[in-house]
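*Asks:* no sequence for this one, just the structure:
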């Protein structure tokens, strides 16, 4: 079975590294990924997280697009309640005008931050409630069928940048189905509702101008290495870093503290967030992903890896491509 593979680049700032070095790594990954045969790379909007550098998502997409030639690039996603639909239409209309046929726009309704940061973003606490209407307004700007009389997106109008609904709950599945849009489920960190969301999305899907049939993208963690021992070591180290990322609230835990937290009941909940993870040698990872895609009914997989170094990060994606992508070099 050959299933399209895409990448979620978390733009991780490694300890002792800088955002500039992270962006250089993202460019290197994208250049390799388009020769390996990956379909797309997405970057997610996060704020006030010292280890993630993709907060200005459209700017990062522009930078990587300027250094590549074929691979699709986009947001996975823009947290639309943080922005006006017109502003996002202009940004992604600009990207599509500069790089025709290569830009995706995934949309989420979460803040991508904590409540304090949301206030710093001037986010209206009620803005998530208007997410469906905001998606339609944004779509109108991009197709040229504006829903706001007298207002057009320039650039943006008529670019038809494809929209994707991102979600980790049944709400996103139902919205994507109602609007007839592709749906990307964040099962790489929120696995609980995946099966139900996939079933609802397919059952309730209504064809639209953008999509005649459902297209389900499922997120999954991957760490591929030359040996099972190396892969599981990388995965364990990634879980320790996740303890600080998600529970640290500005403080850094020692290794011993992270180990203790991971072994606690709260840590087990954290571990369950990585329930869908393919870890091992390339053949083991390939077999896992093929089973996962078949069980979920996924039309595409988007993979994320939290390998510690840039070298092992690139190596993991390269090994995966060699095992699963016929175009890989």
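*Replies:* Looks like it arrived, so ask away. Remember, predicted model here, so these are calculated numbers, not experimental data.

*Asks:* From here on, just use CA atoms for contacts and neighbour counts.
*Replies:* OK.

*Asks:* which stretches of the stretch 201-329 of the chain form helices?
*Replies:* Here the stretch 201-329 of the chain has its helices, by DSSP state H, counting those that start in this stretch, at 228-247, 255-263, 265-272, 282-296, 310-324.

*Asks:* alright, now check it against this:
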């Protein structure tokens, strides 16, 4: 029996489980495959996702969700955004009553256009105040290597956010709290799409000016969508907005940036997906749902529009710059 359960043993799920274990907590990590949980138990390593990173002895692992969830007061959902609904439906009856549910996924669900916290409420029926999200500069490998970083825990219930903050504060991981769940989730979802565009630009051989332009204008369109949905504009100048965006758009560790770079170099979407070897670039799917969400609310998101066309309509990344630069001129604000 553990006080905290993390459902999903990918790179970020395993890393966040390590963060909480390093904060002095008893943590159980659920892995879909028994071979992964057995390797963690036996060798203290998730070699597939975090090779060379030793996991704490207080972090246990199992492939049985019933065992993993037994007695947990905090349940962390660490599966890709487009599979959260399916997985959570299978786990819902096993969730301990009154447990805090924490989403690590960054995306907008296809079809429903719901944010991840909305999907959690939709499936479980829990009150919105019981659902928290984690965002910020969350490049998993760097955090697993205990490089100093800050992050954000967002929850409508401030006291619950503070309680989570205490659970995962340690010598290398510093979480801040906010109550703006909408802004936190929109920032986390949109930055994946902007990172795809930055990757494409890098693959095409463009330099720092182009990347700075995409990051800055990408932040502007993200903030426009957030404002239309009721987010606090200040959220986008913080860790869940600018911080996450800069890290994801700049680092070769970013799956979305790497995926975009492959497209920029001439690979097809299928070739880039094959090269990813099972790692999920969330922005490839989320660009479609974010684009549709923006259209529903009358929000202009030109970078998101171009990324969607490249990933799903066969648009050539080499035409991206001309498409964006050639738009009608206007004031910056």
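*Replies:* The structure has been received and is ready for your questions. Note that the coordinates shown come from a computational prediction; the quantities given were computed from them, not determined experimentally.

*Asks:* Quick check: TM-score for this pair?
*Replies:* For this chain pair, the superposition-based TM-score is 0.27 by TM-score structural alignment, normalised by the length of the first structure; 138 aligned residues with a Cα RMSD of 6.0 Å.

*Asks:* re earlier: what's the closest of the helices of the stretch 201-329 of the first structure to residue 62 of the first structure?
*Replies:* Nearest to residue 62 of the first structure, of all the helices of the stretch 201-329 of the first structure, is helix 310-324, at 21.0 Å by Cα to Cα.

*Asks:* So which of the helices of the stretch 201-329 of the first structure is nearest residue 218 of the first structure?
*Replies:* helix 282-296 (7.9 Å).

*Asks:* In the closest one, which residues are buried?
*Replies:* 282, 285, 286, 288, 289, 290, 292, 293, 296 (16 or more other Cα atoms under 10 Å).

*Asks:* can these go into CSV with extra columns for distance to residue 133 of the first structure?
*Replies:* Output for those, formatted as CSV (distance: Cα to Cα, whole Å):
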residue, distance to residue 133 of the first structure
282, 43
285, 40
286, 40
288, 38
289, 35
290, 36
292, 33
293, 31
296, 29
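
*Asks:* Identify, from those residues, the entry nearest to residue 322 of the first structure.
*Replies:* Distances from residue 322 of the first structure to the buried residues of helix 282-296 of the first structure, taken by Cα to Cα, are shortest for residue 282, at 8.0 Å.

*Asks:* Thought residue 224 was touching the closest one, still the case?
*Replies:* Yes. Counting by Cα atoms under 8 Å, residue 224 is a contact partner of residue 282 of the first structure at 5.7 Å.

*Asks:* Common neighbours of the two, please.
*Replies:* Residues touching both residue 282 of the first structure and residue 224 (Cα atoms under 8 Å, 6 or more residues apart in numbering) are 319, 320.

*Asks:* Residue 88 of the second structure: how many residues sit nearby?
*Replies:* 19 (other Cα atoms under 10 Å).

*Asks:* Most tightly packed of the helices of the stretch 201-329 of the first structure?
*Replies:* Most buried of those, by mean neighbour count (mean count of other Cα atoms under 10 Å): helix 310-324, with a mean of 20.

*Asks:* what residues are up against the closest residue in space to residue 285 of the first structure that isn't next to it in sequence?
*Replies:* Using Cα to Cα, 6 or more residues apart in numbering and skipping the chain neighbours, the partner closest in space to residue 285 of the first structure is residue 278 (5.1 Å). The neighbours of residue 278 of the first structure, taking Cα under 8 Å, 6+ apart as the test, are 220, 221, 222, 223, 224, 284, 285, 288, 289.

*Asks:* can you pull out the strands in the first structure?
*Replies:* 5-8, 40-43, 72-79, 103-108, 163-167, 183-185, 216-224, 277-280, 300-304 (DSSP state E).

*Asks:* So what angle separates the directions of the fourth one and strand 163-167?
*Replies:* This means strand 103-108 of the first structure. Between the axes of strand 103-108 of the first structure and strand 163-167, defined by axes from the mean of the first three to the mean of the last three Cα atoms, to 10 degrees, the angle is 30 degrees.

*Asks:* From the contact counts, what lies against strand 103-108 of the first structure?
*Replies:* Here strand 103-108 of the first structure touches strand 72-79, helix 85-98, strand 163-167, going by 3 or more Cα pairs under 8 Å, 6 or more residues apart in numbering; DSSP states H and E.

*Asks:* List the neighbours of that strand that are in contact with it.
*Replies:* 72-80, 92, 95-96, 135, 161-167.

*Asks:* Please apply the same query to the shortest one.
*Replies:* Contacts with strand 183-185 of the first structure, where a contact means Cα under 8 Å, 6+ apart, come from 164-168, 172-173, 176-177, 194, 201, 214-219.

*Asks:* let's go with 6 Å and repeat that
*Replies:* With Cα atoms under 6 Å, 6 or more residues apart in numbering as the test, strand 183-185 of the first structure has contacts from 164, 165, 166, 167, 168, 176, 216, 217, 218.

*Asks:* Buried ones from these, can you make that a ChimeraX selection?
*Replies:* Buried subset of the contacts of strand 183-185 of the first structure, written as a ChimeraX selection, criterion 16+ other Cα under 10 Å:
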select :164,165,166,167,168,176,216,217,218
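
*Asks:* Reformat the contacts of residue 278 of the first structure as a markdown table; add distance to residue 6 of the first structure.
*Replies:* A markdown table is the format used below for these (distance: Cα to Cα, whole Å):
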| residue | distance to residue 6 of the first structure |
| --- | --- |
| 220 | 10 |
| 221 | 12 |
| 222 | 12 |
| 223 | 14 |
| 224 | 15 |
| 284 | 19 |
| 285 | 15 |
| 288 | 16 |
| 289 | 12 |
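
*Asks:* Can you pick out the most distant pair from these?
*Replies:* Top of the distance list for the contacts of residue 278 of the first structure (Cα to Cα): 220 and 284, 14.4 Å.

*Asks:* Just the element for residue 186 of the second structure, please.
*Replies:* According to DSSP states H and E, residue 186 of the second structure maps onto helix 181-203.

*Asks:* orientation of the helix or strand that that helix is followed by relative to helix 181-203 in degrees?
*Replies:* Next along the chain after helix 181-203 of the second structure, taking DSSP H and E as the criterion, comes helix 208-229. Interaxial angle, helix 208-229 of the second structure versus helix 181-203 (the same axes, to 10 degrees): 160 degrees.
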